[in-house]
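Undergrad: Pasting the sequence and the predicted model now:
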Amino acid sequence: MKALTFKRYGKSPDIGFATIDTPTLQPDELLVQVHAAGLNPIDNMIPQGTFKLVMKFQLPAVMGSDLAGVVVAVGSRVTRFKPGDEVFASTFDLDRGALAEFAAVPESAVALKPTGLDFVQAASIPMVGLTSWQALKECIGLRRGQKLFISAGSGGIGTFAIQLAHHLGARVGTTVSTANVALVRDLGAEEIVDYKTQQFEQVLTGYDAALGTVRGDTVEKALGILKPGGRLVSLIGPLDAAFAEARKLNPVLKFVLGLMRRKVVKLAGRKGVDYAFHFVRPDGRQLAEIGALLQAGYIRPVIDRVFPFDEAPQALAYLALGRARGKVVVQLR
């Protein structure tokens, strides 16, 4: 089968198309014929080696993390799906990719595709949907009436997280460029800061929680807009002690990570704010709940561009520019 792979970590990961064997199913897996694959910024970061110490891949590795397609075979222990089912899933952190003609996916990571979505729309959802769901509902425990700040509201996670937070009854503040103000307002954001003309930490105040989605000093600045007792959840680091412990990292790496997060933890302590790092995990049952919200129209996919499979490297390059409004998707069929 045809797949987009990378062969090594670093500045020259040798990304390109390869012909590889169709995956052999384990008893708890489904073989999915991939119709579309959603792209995420981390898909560009993994070949660079950014997560080499905490994520394991057998090289060469298939790229991509989100998919939607049709089940063509199931393992002997699979009970919830059958050939012909239209599904979507995240393969993130499972040592397998989505940018291939077929993918073997654990049953636990799969959900039925909402009937109201096509494959491209469904493929845009898994990682941003699960990240938002887990961050807002599990890590923050977001409640109706609370104020939540989400950086980079027009990005893939931002466009989904704004809608989910709005559905949960929160008041949402965010940052975007001038051209994207109308988009995020339509998604449910109430306090919108144009980062080209204002600094959000000088405008916003009294927030209960913040979701950090972009690199740089945004995470540290977000601490300043939170109430005492507030909670900052970062999706981009620094990694916290709980993550290091869960990954069973060696003592030297734990020490290094401790030094890296010392500044933000110290600042959070001064503000009386709790800091946590969140690393998304695949979860088919949560994805099914997210699918129900999409089917009911409470949340809608936001897609910037769709590329054909042959142009998947160009799609990744476009995503790396950081200008996408919503998601970038690769269509295989």
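TA: In hand now; what should we look at? Numbering: from 1, shown residues only.
Undergrad: hey, let's count contacts and neighbours off CA atoms from now on
TA: OK.
Undergrad: what's residue 224 in contact with, if anything?
TA: Residue 224 makes contacts with 201, 205, 271, as judged by C-alpha atoms under 8 Å, 6 or more residues apart in numbering.
Undergrad: In helices, which of those residues appear?
TA: Judged by DSSP state H, helices contain the following of the contacts of residue 224: 201, 271.
Undergrad: could you pull out the strands for the stretch 51-200 of the chain?
TA: Counting by DSSP state E, counting those that start in this stretch, the stretch 51-200 of the chain has strands at residues 61-62, 66-74, 86-90, 102-106, 110-112, 147-150, 171-176, 191-194.
Undergrad: deepest of the ones you listed, which one?
TA: Counting by mean count of other C-alpha atoms under 10 Å, strand 86-90 has the highest mean neighbour count of those, with a mean of 29.
Undergrad: ok and that strand relative to strand 66-74, angle-wise?
TA: Relative orientation of strand 86-90 versus strand 66-74 (axes from the mean of the first three to the mean of the last three C-alpha atoms, to 10 degrees): 120 degrees.
Undergrad: circling back to that earlier point, would JSON lines of the strands of the stretch 51-200 of the chain with distance to residue 212 be doable?
TA: Below are these laid out as JSON lines (distance: least, C-alpha to C-alpha, whole Å):
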{"stretch": "strand 61-62", "distance to residue 212": "28"}
{"stretch": "strand 66-74", "distance to residue 212": "21"}
{"stretch": "strand 86-90", "distance to residue 212": "21"}
{"stretch": "strand 102-106", "distance to residue 212": "29"}
{"stretch": "strand 110-112", "distance to residue 212": "27"}
{"stretch": "strand 147-150", "distance to residue 212": "7"}
{"stretch": "strand 171-176", "distance to residue 212": "11"}
{"stretch": "strand 191-194", "distance to residue 212": "15"}
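Undergrad: another structure for you, compare them:
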Amino acid sequence: MAHHWIATRPGGPDVFSYEEYDVPAPQHGEVTIEVRAAGMNPADAKHVASGAGDFPRGLGYEVAGVVSAVGPDTETGSGAVAVGDEVLAFRISGGWATDVTVPAADVFAKPASLSFGEAANLLLAGTTAAEMLQVTGVAEGDTVLVHGASGAVGVSVLQQAARIGARVIGTASPASHDVVTRFDGVPVAYGPGLEQRVRESAPEGVAAALDCVGTDEAVDVSLALVADRSRIVTIAAADRAREAGFTHIAGAMPASKAYRASVRADLVDLAGSRQLVVPVARTFALADAVEAIELLMGQHPGGKLVLEP
């Protein structure tokens, strides 16, 4: 019997329930995946806490595994597919599971160079980072400020910005400065005096600011350093963005959803050639998802977390 995690109602991890369920047989345009790894993201818990959508609802937006069934006349986002193929999938619903049936358009061939854990944690952070760079028009030669550069989205921004040819100043705690440095960023500690530290690290000026944390400090410093508000973006401070007239993006927004879907295949190719790395910190048994999400939401897990059935 298959198992999955659901949120029974809005709330915290106490509303998560691990249950048996019958996996639907795939119809036209669908595949069933035997999950080998499920990715974990703050959005998994935040969307439940917000109360958005219908309940009960599945948890988890991305997985990697092996195709166990294919609907009739079906191709994935990568093309032809067969039982036994190794794949990853995003953006799906209910990925914290032993098995899941999903739209085939959201499924891509897993590069052999990626572990299942890496593949299952690639695309939510990766597509978010890509959109942040796109909406702020980051180009070769720009100096960019990234708040929360050692987190999952920040690490992907660092790598994708380097490919563009941009220079990144990344805020992080001193304990995480080595992460920023590893991915070619210039680390600065957040906290009092941040604006001055960034100015000293970027005497040429800051062309764009990308906020992955949503603190007032991050927003205030971004506004102080970047005159053109169209070149400031946040994924975590929607209210401040509306008040101050800069950009807020989120996966549920139609434009964000469409853009992120459009870059999935390219990001899979980059990861497959090891031009985009997914640092994995810890692996948990699927049944221990509540322990894992509490670690994730407690901040600074040191990399991505993986659930393994």
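TA: Arrived safely, thanks for sending. Please read these numbers as outputs of a predicted model, since none were measured by experiment.
Undergrad: circling back to that earlier point, mind checking which of the strands of the stretch 51-200 of the first structure is nearest residue 118 of the first structure?
TA: strand 66-74 (8.9 Å; C-alpha to C-alpha).
Undergrad: Check which helices and strands that closest one is in contact with.
TA: Counting contacts by 3 or more C-alpha pairs under 8 Å, 6 or more residues apart in numbering; DSSP states H and E, strand 66-74 of the first structure packs against strand 29-39, strand 86-90, helix 119-123, helix 126-133.
Undergrad: one step back: quick check: of the contacts of residue 224 of the first structure, which lies closest to residue 319 of the first structure?
TA: Out of the contacts of residue 224 of the first structure, the member with the shortest distance to residue 319 of the first structure (by C-alpha to C-alpha) is residue 201, at 26.9 Å.
Undergrad: and which of the contacts of residue 224 of the first structure is nearest to residue 172 of the first structure?
TA: residue 205 (12.0 Å).
Undergrad: Hmm, the closest one is touching residue 222, no?
TA: No - counting by C-alpha atoms under 8 Å, residue 222 is not a contact partner of residue 205 of the first structure; they are 9.6 Å apart.
Undergrad: Of those two, which one has the most company?
TA: Using other C-alpha atoms under 10 Å, the more surrounded residue of residue 205 of the first structure and residue 222 is residue 222, with 23 against 16.
Undergrad: gap between the host helix or strand of the more buried one and the chain center?
TA: Following DSSP states H and E, one finds residue 222 of the first structure within helix 218-223. Helix 218-223 of the first structure sits 20 Å away from the centroid of its parent chain (C-alpha atoms, centre = their mean, to the nearest Å).
Undergrad: Next secondary structure after it?
TA: Using DSSP H and E, the helix or strand that follows helix 218-223 of the first structure in sequence is strand 226-234.
Undergrad: rewinding a little: right, so of the helices and strands packed on strand 66-74 of the first structure, which gets closest to residue 327 of the first structure?
TA: Nearest to residue 327 of the first structure among those is strand 29-39 (7.0 Å), distances taken as C-alpha to C-alpha.
Undergrad: From the contact counts, what lies against the closest one?
TA: strand 66-74, strand 102-106, helix 119-123, strand 327-331.
Undergrad: got these as CSV, with distance to residue 157 of the first structure columns?
TA: Output for these, formatted as CSV (distance: least, C-alpha to C-alpha, whole Å):
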stretch, distance to residue 157 of the first structure
strand 66-74, 13
strand 102-106, 23
helix 119-123, 14
strand 327-331, 9
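Undergrad: Need the three-state assignment for residue 22 of the first structure.
TA: Under the three-state scheme (DSSP: H, G, I helix; E, B strand; the rest coil), residue 22 of the first structure adopts coil.
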